[in-house]
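J.: Here is a sequence together with a model predicted from it:
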Amino acid sequence: MASRMISAADLDAAELAALLAFHAEAGVDWLLEEEPVDRIAEFEAMRAAHAARRSAGSAAAGQPEASAAPGAADRSRPAPSRSAREAAAPSPAVAIPDGQAVADAAFVASTARSLAELRTAMEAFGGCNLKHSARGLVFAEGNPNPDVMVIGPMPNADDDREGLPFSGRQGIMLERMLGGIGLDRTEILLSNIIPWRPPGNRMPSGPESDICRPFIERQIELAEPGHLLILGNFAARFFFGSTQTIHQLRGQWRDVVVAGRKIPAFATLHPQDLAAAPISKRLAWQDLLAFRAGLGSQP
C-alpha cells in the first residue's frame, strides 16, 4: 500500500507542538528562513568575485588572461537569471582568512580603548569570512568590569538571531547553572571566542580562530576580570593550548596569560554538552562547586 505524506494541516495543536519539540531536541534551529535565499545567486557571486581576483592578479603580473572563443560561454551555460544578477551585484568578495587578516585584526583590536570602541571596530572589520554568513556580530554582554568572565566557543542560532551571547535555551540553562552557585548574569561578563556564527554551527577553522584571537584577548584585557570560566571543548583547547578533550581539561584551575597578565581560569562543560548528554550534568555541578570554592582562594 502506498504511503501518504502527512501535511501539517492534518495535525492538531498538540501533535504540532510535539513535532516541533522533536525537531528542537534533534538540533534543528530553523524550519524556514525569514527571507528566501538564492543559493545559485550566491554561487554565481562567489565565482564572479574569484574570477575578478584572478583577473586582477594576472594583470598585475603582466600576463594576459586566457579568453574563450566568442560565444563559447553563452553556449556552455545558460545566462544567469535576473534574481541571480541582482543578488550578485552588491555581494562583497568573500574574505579568505590569511596572515594579513590576522595582522589586521590584531591592529584593529589594539586601537580600541574600551569595550564600546572594540565593538564598533569589530562591526567594521571585514577580514573574516564568517562575518559574511552570519546575521551580525555577537559581542560581549554584561558587567564590563567583572570578577567572573564566562567565555564559550561561538554563537549559536539563538545568539545570532538575538545578537547576544548565550541566548535561548542554552542561555537559560547557563543562568540556572550560575544561579546554583550564587552568580547572577548581570554581575558577570559573557562572551564567545568567535564573534560571528559559523555556517551550520560548524567548528571554526584554524585561520578563523587565529583572526578572532586578538578580539577575545582584547575583550579580556579591557574588562580585566578576576577569573575566567571557560565552557566547552573548543574554548578549553583554545585557551589552554591543549589537544585534550574537555573531560580531561575540566575541573582544574589553570593560568591564562593575556597581555602579560595571569588570570586564573577554570574549564567545565558547555550547556550544549549537557543538552546532548544530560548524564554529564553531575560533572558540571561538581565543577561549578569547585569553581565557586576557588573564587575566594585564587589570587
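T.: That came through fine.

J.: from here on, contacts and neighbour counts on C-alpha atoms
T.: Noted.

J.: buried residues in the longest strand out of those in the chain?
T.: If you go by DSSP state E, the chain has its longest strand at strand 261-268. In terms of neighbour count (16 or more other C-alpha atoms under 10 Å), strand 261-268 has its buried residues at 263-268.

J.: can you list the residues you listed in a markdown table and add distance to His23?
T.: Shown next, in a markdown table, are the buried residues of strand 261-268 (distance: C-alpha to C-alpha, whole Å):
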| residue | distance to His23 |
| --- | --- |
| Ile263 | 40 |
| Pro264 | 39 |
| Ala265 | 35 |
| Phe266 | 33 |
| Ala267 | 30 |
| Thr268 | 27 |
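
J.: need the strands for this structure, in chain order.
T.: 141-142, 148-152, 189-192, 227-231, 253-258, 261-268.

J.: next up, a second structure to put side by side with the first:
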Amino acid sequence: MTSPTASERRARLAEEQERARGCPRCAALVAHRTTVVFGAGDPDADLLLVAESPGPGEDRQGLPLVGGAGRLLTELLDGIGLRREEVYVTTALKCRPPDNRDPLPEELAHCRPYLHAQLELVRPKVVATLGSFATKLLRGDPAGIKEVHGRAEVRTIGPRTVRLLPLDHPSAALYARPAMDRLRADVARIPALLALPAPEQVAPVPTDAAPAPPAPAAEPDPVAGPEQLGLF
C-alpha cells in the first residue's frame, strides 16, 4: 500500500476535524461545550504540542492555547526560530470539561481516535506534552512534570513513534518563576531534537494488551530504542 500524499493527509485531517465538531460521544461535554477544539497549525509540522483540555478561552474561540498561555507559547517558539503557524497544537480532550475539572477516563477514551488520527496524519518527529496531565497520559506513567521535564524519550504513541519531550504548561509558568525558567530551558532543546532523524516507526501495541510500563530512555542518548505505549 502506498503512503498518502501530503494533500491526501491534509484532506483526511480536515475530515477528522469535521467529524470531531459533531462528536456526540460524551453527553456531559456536548451539553457544556461552546465548540470542539480540535487543533490548529501546520498539518505537516515536525513539532506537535499536546496539552490537557480546552479552557474557557479556547472553548469560546475554538482554538487551543490562547490567552496569556498562548502568547507565552508563541514567544517561546519565536525564541527558538519557530513561528506558531509552523507547529501543530492540540489537546488530549477536545471539549472543555465542566468547571474545568480533569478529563474522565471514558472521555479520554472517546477522544483517543482523534489524537491518534492527528499523530498519523501530521506525522511529527517530536511531540511535546504541556503539563503534568498530558505528560502522564502520553507517557503512560504517573511521574509528574517536575520529575521528567526536559527528558526526551523515543515513544510509540498510538500509530506514531516520536521523540516525546515533557514540558511545563505555559499557564503554570506565567505564575511561577521556577516553572518559567524550566520551560525556557526545556524549549531550547527542541531545535536539536528536530534536527535528529525521525525515529524508526514501530507497530503500535494493541490497545487491549497490557505491557509493563517501559523504562524511560532519557536524553542525551538520542537514538535509544523505541518504547511501546499501548495505554493511549
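T.: Yep, that arrived. Predicted model only: the values in this text are computed from it and were never measured.

J.: quick one: Pro155 of the first structure from Ala140 of the first structure, how far?
T.: Distance, Pro155 of the first structure to Ala140 of the first structure, using C-alpha to C-alpha, to the nearest Å: 11 Å.

J.: Pull up the overlap in contacts between the two.
T.: 165, 192 (C-alpha atoms under 8 Å, 6 or more residues apart in numbering).

J.: looking at it, His227 of the first structure is touching Lys262, isn't it?
T.: No - assessed by C-alpha atoms under 8 Å, His227 of the first structure is found out of contact with Lys262, at 9.8 Å.

J.: show me what contacts the residue lying closest to Glu42 of the first structure once chain neighbours are set aside?
T.: Excluding the flanking residues, the one nearest Glu42 of the first structure by C-alpha to C-alpha, 6 or more residues apart in numbering is Ala88, at 6.8 Å. The contact partners of Ala88 of the first structure, taken as C-alpha under 8 Å, 6+ apart, are 41-42, 44-45.

J.: Okay, Ala88 of the first structure and Gly182 of the first structure: tell me how far apart.
T.: Distance of Ala88 of the first structure to Gly182 of the first structure, computed by C-alpha to C-alpha: 51 Å.

J.: shared neighbours of His227 and Lys262 of the first structure, which are they?
T.: Shared contacts of His227 of the first structure and Lys262, defined by C-alpha under 8 Å, 6+ apart, are absent.

J.: and Glu224 of the first structure, how many neighbours does it have?
T.: Using other C-alpha atoms under 10 Å, Glu224 of the first structure has 18 other residues around it.

J.: any idea where the helices of the second structure begin and end?
T.: Assigned by DSSP state H, the helices in the second structure fall at 6-21, 27-32, 56-61, 67-79, 105-122, 132-139, 145-148, 170-173, 177-187, 190-195.

J.: Identify whichever of these lies nearest to Leu47 of the second structure.
T.: Nearest to Leu47 of the second structure, of all these, is helix 190-195, at 7.6 Å by C-alpha to C-alpha.

J.: which bit of the first structure covers that closest one?
T.: On the first structure, the counterpart of helix 190-195 of the second structure by TM-score structural alignment is residues 291-296.

J.: thinking again about what came up before, any chance of the helices of the second structure in JSON lines, plus distance to Arg155 of the second structure?
T.: Below are the helices of the second structure laid out as JSON lines (distance: least, C-alpha to C-alpha, whole Å):
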{"stretch": "helix 6-21", "distance to Arg155 of the second structure": "22"}
{"stretch": "helix 27-32", "distance to Arg155 of the second structure": "30"}
{"stretch": "helix 56-61", "distance to Arg155 of the second structure": "28"}
{"stretch": "helix 67-79", "distance to Arg155 of the second structure": "23"}
{"stretch": "helix 105-122", "distance to Arg155 of the second structure": "12"}
{"stretch": "helix 132-139", "distance to Arg155 of the second structure": "8"}
{"stretch": "helix 145-148", "distance to Arg155 of the second structure": "14"}
{"stretch": "helix 170-173", "distance to Arg155 of the second structure": "23"}
{"stretch": "helix 177-187", "distance to Arg155 of the second structure": "18"}
{"stretch": "helix 190-195", "distance to Arg155 of the second structure": "14"}
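
J.: ok, and which of the ones you listed has the densest surroundings?
T.: The highest mean neighbour count among the helices of the second structure, using mean count of other C-alpha atoms under 10 Å, belongs to helix 132-139: a mean of 22.

J.: tilt between that one and strand 160-167?
T.: Interaxial angle, helix 132-139 of the second structure versus strand 160-167 (axes from the mean of the first three to the mean of the last three C-alpha atoms, to 10 degrees): 150 degrees.

J.: For Ser132 of the second structure, which non-adjacent residue is spatially closest?
T.: Ile145 (4.7 Å).

J.: The one you found matches what in the first structure?
T.: Under TM-score structural alignment, Ile145 of the second structure pairs with Ile246 in the first structure.

J.: Test my guess that that match contacts Phe239.
T.: No - taking C-alpha under 8 Å as the definition, Ile246 of the first structure is not a contact partner of Phe239, at 11.8 Å.

J.: quick one, what contacts the match of Ile145 of the second structure?
T.: So Ile246 of the first structure contacts 232-233, 236-237, 267-269 (C-alpha under 8 Å, 6+ apart).

J.: Please identify which of the residues you listed is nearest to Arg282 of the first structure.
T.: Minimum distance to Arg282 of the first structure across those is 10.5 Å, recorded for Leu269 (C-alpha to C-alpha).

J.: Show me what that closest one aligns to in the second structure.
T.: Checking TM-score structural alignment: Leu269 of the first structure goes with Asp168.

J.: so that match makes contact with Gly131?
T.: Yes - contact criterion C-alpha under 8 Å: Asp168 of the second structure and Gly131 qualify, at 4.6 Å.

J.: Compare the two (neighbour count), which wins?
T.: More crowded of Asp168 of the second structure and Gly131, by other C-alpha under 10 Å: Asp168, with 28 against 23.

J.: residue nearest the centroid of the second structure?
T.: Val50 (2.1 Å; C-alpha atoms, centre = their mean).

J.: hang on, isn't that residue packed against Gly131?
T.: No - assessed by C-alpha under 8 Å, Val50 of the second structure is found out of contact with Gly131, at 9.0 Å.

J.: Give me the neighbour count for the alignment partner in the first structure of Phe38 of the second structure.
T.: Aligned by TM-score structural alignment, Phe38 of the second structure pairs with Phe139 of the first structure. The local packing of Phe139 of the first structure (other C-alpha under 10 Å) involves 26 other residues.
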